[in-house]
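Student: I'll drop the sequence and a predicted model, then ask my questions.
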Amino acid sequence: MNMRDVPGYPSLNECRHPRRETPMAKICQVSGKKGNTSAKHIRNQHSQGWKYKAPHKNRIQHANLQTVRLKTPTGTYRLKVATSVLTSPEWAAVACGLKPIPRAWLKKAEY
């Protein structure tokens, strides 16, 4: 008897690719930046007339997120931060220890 035939036993595909409970959020924990959902992917169609115009397919422009570690006296925190935030003066003050980390930054983003 094969173990995969037993009801309730996970299949080989389920073992290799376990499903997440919730999808991973692509949102900046500091600024709240999300992806642009109104973007279009435009292919260039050369000189074939209006009937065969270039297709405009929907796409998502995701925020450029980086995982950053912040060391504090209470411990180390990992944040998903947009790269545009990394150059801001507010982030620099928190990163070098002049200001404490705001509690809103420590909350994990969810959809």
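Tutor: It's in.
Student: going forward, measure contacts between C-alpha atoms and count neighbours the same way
Tutor: Fine.
Student: OK, contacts around the spatially most central residue of the chain?
Tutor: The residue lying closest to the centre of the chain (CA atoms, centre = their mean) is K26, at 2.2 Å. Residues in contact with K26 (CA atoms under 8 Å, 6 or more residues apart in numbering) are 34-35, 62-63, 65.
Student: here comes the other one, which I'd like you to weigh against the first:
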Amino acid sequence: MAKVCAYSGRKAQAGRWTRHPHSGAWAHRAPQKARRFEVNLQSVTINTPSGKKKIKVAARMLTSRNFQAIMAGTKPVPKHLL
């Protein structure tokens, strides 16, 4: 299963891990390695008209007002989550 948020579509981003350069000269540049910034996914159970469904949501989206309204039942569940 892909590591993607079911609600917002957030996924991993690429970046670099850079060690401290110890010097300002270009001859002594800091070593860099490729790395990935993974999304903090959490399993959440939502109530849908057809029953309960378990989805993976980014932790950042759990505190958003729109998602809180869906969890509380005051806002309808989007079709892409069904």
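Tutor: Thanks, I have the structure now. Please read all numbers here as calculations on a predicted model, not as lab measurements.
Student: quick revisit: sticking with the counterpart of the residue nearest to the centre of structure 1 in structure 2, tell me its helix or strand.
Tutor: Matched to structure 2 by TM-score structural alignment, K26 of structure 1 sits across from K3. Using DSSP states H and E, K3 of structure 2 is not contained in any helix or strand.
Student: and for T74 of structure 2?
Tutor: Going by DSSP H and E, T74 of structure 2 is not in any helix or strand.
Student: and it, how far from K52 of structure 2?
Tutor: 16 Å (CA to CA, to the nearest Å).
Student: equivalent range in structure 2 for the longest helix along structure 1?
Tutor: Assignment by DSSP state H gives helix 89-95 as the longest helix of structure 1. Helix 89-95 of structure 1 corresponds to residues 65-71 in structure 2, going by TM-score structural alignment.
Student: have a look at how far, on average, that stretch is from structure 1.
Tutor: When structure 1 is overlaid, stretch 65-71 of structure 2 sits 0.8 Å from its aligned residues on average, using mean CA distance after the TM-score superposition for structure 1.
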